[in-house]
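1. quick one: sequence and predicted model below, then my questions.
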Amino acid sequence: MTDLSLLQLAMILGGVALTAILAGILAGLLGVGGGIVLVPVLFWILSMTNFPPELSMHMAVATSLATIIFTSISSARAHNKRGSVDRSLLRLWAPGIVLGAFSGGLAAKYIDASGLKAIFGTIALLVSINMATPKTLVISDHLPRSKAVNGAISYLTGLFSALMGIGGGTLSVPLLSGFSVEIRRAVGTASAFGFMIAVPAVLGFIYSGLGVEGRPPLSLGYVNLIAAGIILPFTVGFAPVGAALAHNLDTVWIKRAFALFLGITAIRMLLSVFG
């Protein structure tokens, strides 16, 4: 365990709470997964303290994934009630998603902080460009017919989602939309993918982090239970606030502003690795 002063601990916990509030509001306002907000800000908060830099990214990613287990359940239930979860698509992609996510969690044992930052920064930059682009990139007018191709796509989606600490929406919704899946089906099915990503990925990150020196108190592998416990009620509680704001604000400009924030964050992360 790392030795943190009370002031440092208070700064971390306060920052975590504020980040969770922001993630919850943006999730409701823009429909983005909380992980894409939580991971970079948690990493930044940890980096501002004397927390071991080689652990900051691993802890941020794993803790974000732990919260997604619970938030994805409520989200998937809500979408399922509206009939927007495509069960045939779920069955088609589920094996690859689960295997990829578990592989990502286990791979964290062999990927250093720079590697995780490079992965997050690269994909987050692509996500920010996609968010800032008004038109949806169309790959095909239908899903691939080959089970092997679907397996490869779903495996990579699970793998990179796990390594980034994000749920199903950030990568799978743009992908499914690119294959001309109707947006409500894409979002609804992606909410179920979130659970399928988070559970095996967290198990992998727990195993990968066992016995690693320098972790904060009450950590299970790379998952910090204190931070996860603080994040959950705030993200769940403030998501409806964001949803309410969405009816009164011009979300187009907010989405572009968030895309700018995400792009800058991604570039800063990449510069910290390659700069």
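-> Happy to help now that I have it.

2. contacts, neighbours, all on C-alpha from now
-> Noted.

3. quick one: the strands in the chain?
-> Applying DSSP state E to the chain gives strands spanning 219-220, 223-224.

4. what helices or strands is the longest helix anywhere in the chain leaning on?
-> Determined from DSSP state H, the single longest helix within the chain is helix 53-81. The contact analysis (3 or more CA pairs under 8 Å, 6 or more residues apart in numbering; DSSP states H and E) places helix 53-81 against helix 35-48, helix 113-132, helix 147-164, helix 183-209, strand 223-224, helix 225-246.

5. distance between the shortest one and the chain's centre?
-> It stands for strand 223-224. 15 Å (CA atoms, centre = their mean, to the nearest Å).

6. cool, the last one as well?
-> Its chain's C-alpha centre and that of helix 225-246 lie 14 Å apart, by CA atoms, centre = their mean.

7. contacts for that helix?
-> 13, 16-17, 19-30, 34, 63-64, 66-67, 70-71, 218-219 (CA atoms under 8 Å, 6 or more residues apart in numbering).

8. now it: buried residues?
-> Within helix 225-246, the residues scored as buried using 16 or more other CA atoms under 10 Å are 225, 227-228, 230-236, 238-243, 245-246.

9. got it, and the first one?
-> Within helix 35-48, the residues scored as buried using 16+ other CA under 10 Å are 35-47.

10. can you redo those as a markdown table with distance to G105?
-> As requested, those are arranged in a markdown table below (distance: CA to CA, whole Å):
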| residue | distance to G105 |
| --- | --- |
| G35 | 15 |
| I36 | 17 |
| V37 | 20 |
| L38 | 18 |
| V39 | 15 |
| P40 | 18 |
| V41 | 20 |
| L42 | 18 |
| F43 | 18 |
| W44 | 21 |
| I45 | 22 |
| L46 | 20 |
| S47 | 22 |
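
11. and here's the other structure:
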Amino acid sequence: MLDALWWLFPACLVTGSVVGVLAGLLGIGGGLLVVPVLSYLFPLAGALPEHVMPMALATSLASIVLTASSSARNHYRMGNTDIRVIRTLLPGILLGGLMGSALADHLPAEVLPRVFGGIVMLLALQMFVSMRVKATTAPFPSRVGNLAGGTVIGIVSSLAGIGGGSLIVPYLSHFGVEMRKAIGSASMCGVFLAISGMTGFVIFGLHHEQPLPAYSLGYVYLPALLGIAGTSVLTTGYGVKLTTRLPVHIIKQVFSVFLLLVALSMLF
């Protein structure tokens, strides 16, 4: 992949700039866009088929660690986090993140894109429907319930290479957590989820039978990580500013349709 760096790195810079704007505008994690883009770029750069999806997922999670940390820190400073919620949800999320990366490492190369496509399709439908259906609340679950819920969220998020905010926010709001606290707590949990999933991908990648490309840390491809994170951090603020000027609910509907198309392309 060394010969492809001259075009792969600029492509990741462009991807990161778009991811940053969408993250600020729609409040989503970048994995929903980063993973499909990298799964398209890595084969062109000469990556082996069995490496493509694990590398895309791992690099996406690593970029989330870098970009989401700033958001989580700002939410914490503004008092938008609920420590009780984070403390009860975090063990399951950490466990699920590792389990998801282990599962991704053992799934056949032709199956993993379909798993990602299925998850993205469900997330796109959830994004579209959530704007039309009135939310309901239920009593906050016990520690055991949150352990189970966090584990499922961690597994699904790690398999999709996302920070889990699109799952954690509706999960918390369903159980009566005020939306501002749900978003702030989800951003904090998302950082740890990404760290957990990324760590698993690094460990399993280091022990992979076939050698990975140069400049890889396990399954994390460092040039792509630096390109995506380098620009997404800078453009997130522009996305936040656009929320006051653009019809975000319409953009979310358009983006959910886009995600459905991405899911279908990964499935078929």
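-> Arrived safely, thanks for sending. Quick caveat, the model's predicted, so the values are computed rather than measured.

12. still on that earlier bit, which residues of the second structure does the longest helix of the first structure align to?
-> Mapped onto the second structure using TM-score structural alignment, helix 53-81 of the first structure covers residues 49-77.

13. aligned against the second structure, show me the partner of V236 of the first structure.
-> Here V236 of the first structure is matched to V233 in the second structure, going by TM-score structural alignment.

14. ok, back up a step: in the match of helix 53-81 of the first structure, which residues are buried?
-> For stretch 49-77 of the second structure, burial by neighbour count (16+ other CA under 10 Å) applies to 51-69, 71-76.

15. got the contact list for the residue nearest in space to the middle of the first structure?
-> In the first structure, the residue lying closest to the centroid (CA atoms, centre = their mean) is I166, at 1.4 Å. By CA under 8 Å, 6+ apart, the contact list for I166 of the first structure reads 33-36, 61, 64-65, 68, 194.

16. and of those residues, the nearest to S140 of the first structure?
-> Nearest to S140 of the first structure, judged by CA to CA, of the contacts of I166 of the first structure is G194 at 23.8 Å.

17. which residue packs closest to the residue opposite the closest one in the second structure once aligned, ignoring adjacent ones?
-> Aligned counterpart of G194 of the first structure in the second structure: G190 (TM-score structural alignment). Leaving aside its chain neighbours, G190 of the second structure sits nearest to G163 (4.6 Å; criterion: CA to CA, 6 or more residues apart in numbering).

18. what sits against that neighbour?
-> So G163 of the second structure contacts 29, 31, 61, 64, 157, 190-191, 193-194 (CA under 8 Å, 6+ apart).

19. now these in TSV, with distance to K181 of the second structure?
-> TSV is the format used below for these (distance: CA to CA, whole Å):
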residue	distance to K181 of the second structure
G29	17
G31	22
L61	23
I64	20
S157	20
G190	14
V191	16
L193	18
A194	20
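
20. from the residues you listed, which is closest to G100 of the second structure?
-> Taking CA to CA as the measure, G100 of the second structure lies nearest S157 of these, at 7.6 Å.

21. translate the closest one into the numbering of the first structure.
-> Per TM-score structural alignment, S157 of the second structure is aligned with S161.

22. count of neighbours near its match?
-> 33 (other CA atoms under 10 Å).

23. pretty sure it is touching Y155, no?
-> No - between S161 of the first structure and Y155 no contact is recorded; they are 9.9 Å apart, counting by CA atoms under 8 Å.

24. identify the contacts common to those two.
-> Contact criterion CA under 8 Å, 6+ apart; residues bridging S161 of the first structure and Y155 by contacting each: A101.

25. if I look at the residue nearest to G190 of the second structure, how far off is K134 of the second structure?
-> 25 Å (CA to CA, to the nearest Å).

26. kindly report the same for L25 of the second structure.
-> As for L25 of the second structure, its distance to K134 of the second structure is 22 Å (criterion: CA to CA).

27. what of V34 of the second structure?
-> Remark: distance between V34 of the second structure and K134 of the second structure (CA to CA) = 30 Å.

28. ok, and what's touching stretch 67-80 of the first structure?
-> 34-35, 85, 166-167, 188-189, 191-192, 194-195, 198-199, 228, 231-232, 236.

29. pull the distance from it to the chain's centre.
-> On CA atoms, centre = their mean, the centre of stretch 67-80 of the first structure falls 13 Å from that of its chain.

30. same question for stretch 80-100 of the second structure.
-> For stretch 80-100 of the second structure, the distance to the chain centre is 15 Å (CA atoms, centre = their mean).

31. sort out which residues of it are buried, please.
-> Buried, per 16+ other CA under 10 Å, within stretch 80-100 of the second structure: 80-82, 85-86, 88-100.

32. whereabouts in the first structure does stretch 20-31 of the second structure align?
-> Residues 24-35 of the first structure are matched to stretch 20-31 of the second structure when aligned by TM-score structural alignment.

33. just how off-centre is that stretch within its chain?
-> In terms of CA atoms, centre = their mean, the gap separating the centre of stretch 24-35 of the first structure from the centre of its chain is 11 Å.

34. for stretch 30-50 of the first structure, same thing?
-> What separates the centre of stretch 30-50 of the first structure from the centre of its chain is 10 Å, taken as CA atoms, centre = their mean.

35. which residue in the first structure aligns with P113 of the second structure?
-> Aligned counterpart of P113 of the second structure in the first structure: K117 (TM-score structural alignment).

36. now do the contacts for that match.
-> By CA under 8 Å, 6+ apart, K117 of the first structure lies in contact with 57, 269-270, 273.

37. let's see 10 Å
-> Counting by CA atoms under 10 Å, 6 or more residues apart in numbering, K117 of the first structure makes contact with 40, 43, 57-58, 163-164, 266, 268-273.

38. likewise V144 of the second structure?
-> Here V144 of the second structure is in contact with 88-89, 92, 150 (criterion: CA under 10 Å, 6+ apart).

39. thanks a lot, catch you later.
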